[in-house]
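Asker: take this sequence and fold it.
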Amino acid sequence: LREDEAGDEVGGYVLGCELSRGSFSTVREAYHIEETKVKIGPVVVKIVRKHNIESAEEAMRRELMIWRRLGHPHVLPLLDSFESPMALYAVSPRCTKGNLLQLLNRMCGDPQGAGGLPFATLKRIALQLCSAVRYLHYDAAVAHGDLKLENALLDADENVRLIDFGLSRELFNGGRSSHNQEAGASARGCGSCTAAGSLPYCAPELLRGGLPDRPADCWALGVMLYACLVGRLPFQDAYEPRLVYKIVNAQYELP
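Answerer: This next block holds a predicted model:
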């Protein structure tokens, strides 16, 4: 089946250059087309092919269901969503300053070394992250499930915009995931700890088979804030089993 390409028109948008590609999705720059054929934008379109794998389509539909009801200054808004016989599409604003990991690399030099963000920048970003996570937990009743530096985009003013709700879950029973979600997650495994790049942010209970919830999000938020303060992640090891051991036993060094 032919994939969407630059120049294609879908759902009232002209697709542009490819920005990133994952196992089951592609992200492209795009422009909205008005009736006069004037292009407005740019925006970003996430594309998930329906025929790649059923679980990817299911995850995208779940993400859209949660994402479309969120509204907070530091959560990236969903501007539009639609589908074709071949794919699902999610449209969001274009954030031009990259993500928090890229900011750390730019400002701190060696990402494995010491030295975090300047205090004024750190304070602003920390307050914005905490505000967004508090909103998700207590106003939207959602656990993000995959908080990490790469999922905190920066807009033109370098304000935080949280993204990626593919592993998010609605919260019930005092902040825990529902029993129905637990059954589904048990069948699929703990996605937030198997997703590439997410293991260093996983709370110990997730590594033991638990589900994303408020405490697990707060652990991941703490990992992000540690990295912003110190300039490196608290748990690092190229050998994955040893990294898991460090996380479960809280083995990290204070600067």
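Asker: make it CA atoms for all contacts and neighbour counts henceforth
Answerer: Noted.
Asker: what segments of the protein are strands?
Answerer: 9-10, 13-21, 25-33, 39-49, 80-83, 87-93, 142-143, 152-154, 160-162, 169-172, 176-177 (DSSP state E).
Asker: which other helices and strands contact the third one?
Answerer: When you say that, I think you mean strand 25-33. Under the contact criterion of 3 or more Cα pairs under 8 Å, 6 or more residues apart in numbering; DSSP states H and E, strand 25-33 touches strand 13-21, strand 39-49.
Asker: what's the first one packed up against?
Answerer: Counting by 3+ Cα pairs under 8 Å, 6+ apart, the packing neighbours recorded for strand 13-21 are strand 25-33.
Asker: what angle separates the strand it packs on from strand 87-93?
Answerer: When axes from the mean of the first three to the mean of the last three Cα atoms, to 10 degrees is applied, the directions of strand 25-33 and strand 87-93 differ by 60 degrees.
Asker: I'd like the structure of this one too, to check against the first:
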Amino acid sequence: MFLSAFSPSTSVSSPRSSLPDDEGQEVSGYTLGHIIGRGGFSTIRLASSSTGGTVAVKIVRRSDIARQDNPTLVQKRLSNEAAIWSSLSHEHILPLFSAVHTSYADFFVTLYCPAGTLFDILQREGPLGQDGAGMMFRQVVRGLRYMHEVAGLVHRDVKLENVLVDEMGVCKIGDFGLTARIGELDDDSSSEDEGVDEQSEQYQRQRAVSSMRQTKPGLPAHLSLIRHHSGPRHRNSSPLPSSARPAEVKQKPECYNPGSLPYASPELLLPHSTPLRPHPAQDIWALGVLLYALLTGRLPFMDSFETRLQMKILHGVYEMPTGIGRGAEDVLKGCMERSVSSRWTIAMVDDAAWGVG
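Answerer: Below is the predicted model of the structure:
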């Protein structure tokens, strides 16, 4: 009693109770493991089953959605992503195995891709050269062709970070948060336009007659860093509209995520009296940017000043890499054509992609 009166008081904090997305928790028959990645407001954990299977689980907490500038829009896009993702099935589309929705978070169980994204691979290995770039590019094209011609969708966020590579070297397109049907505006967009433009209708007609070829998965080439010297500057033949002035250019295209601006097509940056409808040509431009990066290890349009970067994209001036072959040059020119009507279709890119590498 006497000693206890002089004993220092110690406050023992109670341990934090486990959260539904903590390591060790179970989701859809899988035990959550360590964190392997993070998104804008999501966390990706490795997870394993009792039989030894390994998957990746994308976790989006309700509390993180509530902290966004427009929680309602974010939730709508998340629901849209889940609906679209679950409807897709193709060798080069990241599969969604199951989705669990709780009051705490949404859990999306998908394929674990240990090689990471194309961005990760470029960071580790540098430019892939013609053979490596061509092999990866053709797979992305096949996945995107399925989306355009079979599913009738525009991805709207094609970039290195959104293409994952599995343990066999097979590319898988992921992240469908901005994906939309060809020619259809989002519910939150208002438009006085009537109908879908002629090119969107043309793509819809192509879906019915398209036949998809199969690609054989292959291992990614482990090539040493290749330095590409600056080549001649290439400029699209289509003139820049006189209405495009630096002050009139949108500061942040609403249909592109932060960090995706270098992949944005020129028409997305021009001022429009009505919202621009989703069009496959927007993905085609991004495909050209992606191929350029795979070949050279850098983006065709870069600038630390955002407005200046937008003007570079609008003018469509970039350095054509040297030593990449005529086939790759043709694909780059066809994809990064400023005029939407002159830009290649996904079928044209697919046919010519065999000339890359």
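Asker: what's the most buried one of the strands of the first structure?
Answerer: Highest mean neighbour count of the strands of the first structure: strand 142-143, a mean of 28 (counted as mean count of other Cα atoms under 10 Å).
Asker: once aligned to the second structure, how far is it on average?
Answerer: Here the mean offset of strand 142-143 of the first structure against the second structure after fitting is 0.7 Å, by mean Cα distance after the TM-score superposition for the first structure.
Asker: Provide the aligned range in the second structure for that strand.
Answerer: Across the second structure, the stretch matching strand 142-143 of the first structure (TM-score structural alignment) is residues 153-154.
Asker: and that stretch, how far from the chain's centre?
Answerer: Centre-to-centre, stretch 153-154 of the second structure and its host chain are 12 Å apart (Cα atoms, centre = their mean, to the nearest Å).
Asker: quick one: which of the helices and strands packed on strand 25-33 of the first structure is nearest residue 197 of the first structure?
Answerer: strand 13-21 (14.6 Å; Cα to Cα).
Asker: residues in the second structure aligned with that closest one?
Answerer: Against the second structure, strand 13-21 of the first structure falls on residues 30-38 (TM-score structural alignment).
Asker: dump the helices and strands packed on strand 25-33 of the first structure to CSV, plus distance to residue 136 of the first structure.
Answerer: As requested, those are exported to CSV (distance: least, Cα to Cα, whole Å):
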stretch, distance to residue 136 of the first structure
strand 13-21, 26
strand 39-49, 22
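Asker: how about the helices in the stretch 51-200 of the second structure?
Answerer: 62-66, 71-87, 118-125, 129-145, 198-209 (DSSP state H, counting those that start in this stretch).
Asker: which positions within the last one qualify as buried?
Answerer: Along helix 198-209 of the second structure, these residues count as buried under the neighbour rule (16 or more other Cα atoms under 10 Å): 199-200, 203-204, 206-207.
Asker: what residue of the first structure matches up with residue 124 of the second structure?
Answerer: Under TM-score structural alignment, residue 124 of the second structure pairs with residue 106 in the first structure.
Asker: I should have written residue 78 of the second structure there, sorry.
Answerer: Residue 78 of the second structure maps onto residue 60 in the first structure, by TM-score structural alignment.
Asker: and for its match, nearest residue in space, chain neighbours not counted?
Answerer: Sequence neighbours aside, residue 166 is the residue nearest to residue 60 of the first structure in space, at 6.2 Å (criterion: Cα to Cα, 6 or more residues apart in numbering).
Asker: what about that neighbour, distance to residue 46 of the first structure?
Answerer: 12 Å (Cα to Cα, to the nearest Å).
Asker: just to revisit the earlier point, what's the most buried one of the helices of the stretch 51-200 of the second structure?
Answerer: helix 129-145 (a mean of 23).
Asker: and it, what does it pack onto?
Answerer: Helix 129-145 of the second structure makes packing contacts with strand 171-173, helix 280-296, helix 346-352 when contacts are defined by 3+ Cα pairs under 8 Å, 6+ apart.
Asker: average offset between the first one and the first structure?
Answerer: Once the two structures are superposed, the average separation between strand 171-173 of the second structure and the matching residues of the first structure is 0.6 Å (mean Cα distance after the TM-score superposition for the first structure).
Asker: equivalent range in the first structure for that strand?
Answerer: Under TM-score structural alignment, the match for strand 171-173 of the second structure is residues 160-162.
Asker: kindly report the same for stretch 53-60 of the second structure.
Answerer: Against the first structure, stretch 53-60 of the second structure falls on residues 41-48 (TM-score structural alignment).
Asker: ok, average deviation of that stretch from the second structure?
Answerer: Stretch 41-48 of the first structure, aligned to the second structure and superposed, deviates on average by 1.1 Å (mean Cα distance after the TM-score superposition for the first structure).
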